[in-house]
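Peer 1: Structural data only, the sequence is not supplied:
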């Protein structure tokens, strides 16, 4: 077996792998000998079938496996010997293709872009500032007000009062398209909070100003991306009867409210809120710290990037951003999307940092434990209520999905590893300033 270099330019590599006919024949013979004890053919006892007969009957079937194993073995030997790690799956082509015949040497052309050597850097020279925010009384009071608002009740307004935004109207309604009622388009005694956005766009606004006893025709158009395809984009009329108009009444902030949310009393609820707020602040602060670290690493460590990896990342970024700008498009029948210079710059940053963090994690032997993966799968499964088991089975069978769940955990652990070596100082700040710092992340 021979491996000959044909290209070594930058990170681009190309080789010719030759497996001689004799080597291939020996591999076929080896596989037949391995299978011989389990083969049974009429006229011969199990395990006693002569190799010549086995080769005649099964040789062509075994040949393909032998050829693949020989090539795989040559590639593995090459990567072990050179230390190269391909950025993407190597491109492997058989010379001659369909014209190859048994008895000939097998010649394969392999090309790839190698991952670059990653320069060392001194993490102790990195200087970072961690924003620290305490949950003050004002923040706890604001959170309590929000909780009281979510636990609000509704009381009847005075007779003849007009419904306002935020009021609850109890209605009977019947919907029709082209004067034909449709399934799910009617209900009785339905409590609807005006301004909640729970109905079709434009529906709730037409009930503002209505009084108990009024009958209102609401004209709306179903969105183009409406879940029920037979209604999507259709104009509809809803005949509504207003049965009552109710004004919101926030819950009292007292021990009873605390018990509704599982706390022993109001003091205990305030303590829980403070803990939750500080956990949120800590998470936001970490996001800001991580961005500052990545910015420094991006400026500090430079190396050549595999062009194919950058192009693939730029294409993915362009595709993702296009869908964010066109949320109505759920499929991929939108033709090609060209990556801009801005996409390519962002792709270079992501690829550089991704390779750098992967190398730091490899050298530091950072791993993602089974328990951490289980927690990640559990968190992801919560997005599919009622289908958790199916999601677990999907993840178990899908290596790509496992990698998608593992990657952010690995990255965060590597970031923590670097931060632990860096010079980090704490700076107390306000909630508003932290919020501005978080919002600035989206602007970069």
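Peer 2: Cool, the structure landed. Not measured: the values here are computed from a predicted model. Numbers count the residues shown, from 1 in each chain.

Peer 1: From now on I want contacts and neighbour counts done on CA atoms only, so please keep to that.
Peer 2: Will do.

Peer 1: quick one: the helices in this structure?
Peer 2: 21-35, 51-82, 137-150, 255-260, 266-300, 307-325, 341-363, 370-381, 388-397, 399-421, 431-443 (DSSP state H).

Peer 1: the inter-axis angle of the second one versus helix 21-35?
Peer 2: Computed with axes from the mean of the first three to the mean of the last three C-alpha atoms, to 10 degrees, the direction of helix 51-82 lies at 110 degrees from that of helix 21-35.

Peer 1: adding another structure so you can compare the two:
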């Protein structure tokens, strides 16, 4: 077996791999000997079929397997010897193709872009601020009031008082299109909160200002994308009778409210709110710290990037952004999306940082445990209530999905590893200051 270098230009590599006919024949013979004890053919006892007959019957298939094994072995030996790691799957083509005949040498052309050597990172050169925010009493009280608003009740207004936005009106209604009532267009004693946007657009606004006992004619147009095709885009008239008008009454901030949300008493509920707020602040603070770290890494470590890897990432970015700008298109049956210099610049940053983090993680022997993967799968499975088992089975059978779940865990662990060696200053800030840092991230 012979490997000959044909190109070495920057990160581009090309080689010719030659597997002699004798080597192939030896591998076929080896496979025949391995299979012989288990083969049983009419006229021969199991394990006693002559090699010549085995070769005649199975030789063609085994030749293909032997060829693949030989090429795979040569590639593996080459990468172990050179230390090269291909940025993408190597391009492998057999010379001669379908014209190759048994008894000839097999010659294969292999080309790839090698991953570049990554410079060592001195973590001590990285300086970071770890922002911390305390959940003050005002923030807890504000969150508590918002929570109470979700548990609000409604109290009937005095007779003759007109409804306002946010009130609950109890109505009877009948809908018609072109004077003909339609199925599902009627209801009795229906409690509707004005401004909740739970009815057809424009419906609730026409009930603002009505009092109990009023008859109101509501005219609306069904949306063009309405679920019932026979109503989509049609003008409709609803004859409504307002039977009651009730004003919203926030729930009392007491132990009973706390029990509704699973807490023992109001003090315990406040403690839970405080913990939740500080967890949110901590998550936001980590996002700010991580962005600062990545920005510094991007400036500290420079090296040549594999062009094919950058092009692939730029194409993916362009495609993703196109779908964000065209949310109504859910498939990929659209024209090609051109990449721009902006896409390429972002791709270069992502590829550079991805390679740096991967190399640091490799050298630090950072791994993602089975327990961490299980937790990640569980977290994702909760998004599919009732289908958790199917999701687990899908992940088990899908290596790409496993990698998508593993990658962010690995990245976060590498970030923690780098932060441990960096100069980190604890800095207490207000909730408003932290919010400004988060908003700045979105603008970048």
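Peer 2: Nice, I can see it. All values derive from a computational prediction rather than experimental measurement.

Peer 1: What is the resulting TM-score of the chain superposition?
Peer 2: Scored against TM-score structural alignment, normalised by the length of structure 1, the superposed chains reach a TM-score of 0.94; 442 aligned residues with a C-alpha RMSD of 2.1 Å.

Peer 1: one step back: quick one: closest of the helices of structure 1 to residue 183 of structure 1.
Peer 2: helix 388-397 (29.6 Å; C-alpha to C-alpha).

Peer 1: average offset between the closest one and structure 2?
Peer 2: Taken against structure 2, helix 388-397 of structure 1 registers an average deviation of 0.6 Å after superposition, with mean C-alpha distance after the TM-score superposition for structure 1.

Peer 1: Tell me what angle that helix forms with helix 399-421.
Peer 2: 80 degrees.

Peer 1: so what does helix 388-397 of structure 1 touch, helix or strand wise?
Peer 2: Where contact means 3 or more C-alpha pairs under 8 Å, 6 or more residues apart in numbering; DSSP states H and E, helix 388-397 of structure 1 is packed against helix 370-381, helix 399-421.

Peer 1: so which of the ones you listed comes closest to residue 211 of structure 1?
Peer 2: Nearest of those (C-alpha to C-alpha): helix 370-381, 44.8 Å.

Peer 1: Which strands and helices lie in contact with the closest one?
Peer 2: Where contact means 3+ C-alpha pairs under 8 Å, 6+ apart, helix 370-381 of structure 1 is packed against helix 388-397, helix 399-421.

Peer 1: most packed of the ones you listed?
Peer 2: helix 399-421 (a mean of 15; mean count of other C-alpha atoms under 10 Å).

Peer 1: For residue 109 of structure 1, which of the helices and strands packed on helix 370-381 of structure 1 is the nearest?
Peer 2: Short answer: helix 399-421, nearest of these by C-alpha to C-alpha, at 27.3 Å.

Peer 1: Break down the stretch 101-250 of structure 2 into its strands, ranges please.
Peer 2: 106-113, 127-132, 153-156, 168-177, 180-193, 215-221, 235-249 (DSSP state E, counting those that start in this stretch).

Peer 1: The second one: average distance to aligned residues in structure 1?
Peer 2: Its aligned residues in structure 1 lie a mean 1.0 Å from strand 127-132 of structure 2 after superposition (mean C-alpha distance after the TM-score superposition for structure 1).

Peer 1: ok, back up a step: how about the helices and strands packed on helix 388-397 of structure 1 in JSON lines, adding distance to residue 250 of structure 1?
Peer 2: JSON lines is the format used below for those (distance: least, C-alpha to C-alpha, whole Å):
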{"stretch": "helix 370-381", "distance to residue 250 of structure 1": "32"}
{"stretch": "helix 399-421", "distance to residue 250 of structure 1": "41"}
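
Peer 1: out of those, which comes closest to residue 346 of structure 1?
Peer 2: helix 399-421 (17.8 Å).

Peer 1: if we can go back for a sec, could the helices of structure 1 go into a markdown table alongside distance to residue 237 of structure 1?
Peer 2: Output for those, formatted as a markdown table (distance: least, C-alpha to C-alpha, whole Å):
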| stretch | distance to residue 237 of structure 1 |
| --- | --- |
| helix 21-35 | 74 |
| helix 51-82 | 66 |
| helix 137-150 | 31 |
| helix 255-260 | 40 |
| helix 266-300 | 44 |
| helix 307-325 | 31 |
| helix 341-363 | 45 |
| helix 370-381 | 39 |
| helix 388-397 | 39 |
| helix 399-421 | 45 |
| helix 431-443 | 41 |
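
Peer 1: tell me the centre residue of structure 2?
Peer 2: residue 404 (6.9 Å; C-alpha atoms, centre = their mean).

Peer 1: What separation do you get for that one and residue 322 of structure 2?
Peer 2: 21 Å (C-alpha to C-alpha, to the nearest Å).

Peer 1: same check, this time on residue 102 of structure 2
Peer 2: For residue 102 of structure 2 relative to residue 322 of structure 2 (C-alpha to C-alpha), the value is 50 Å.
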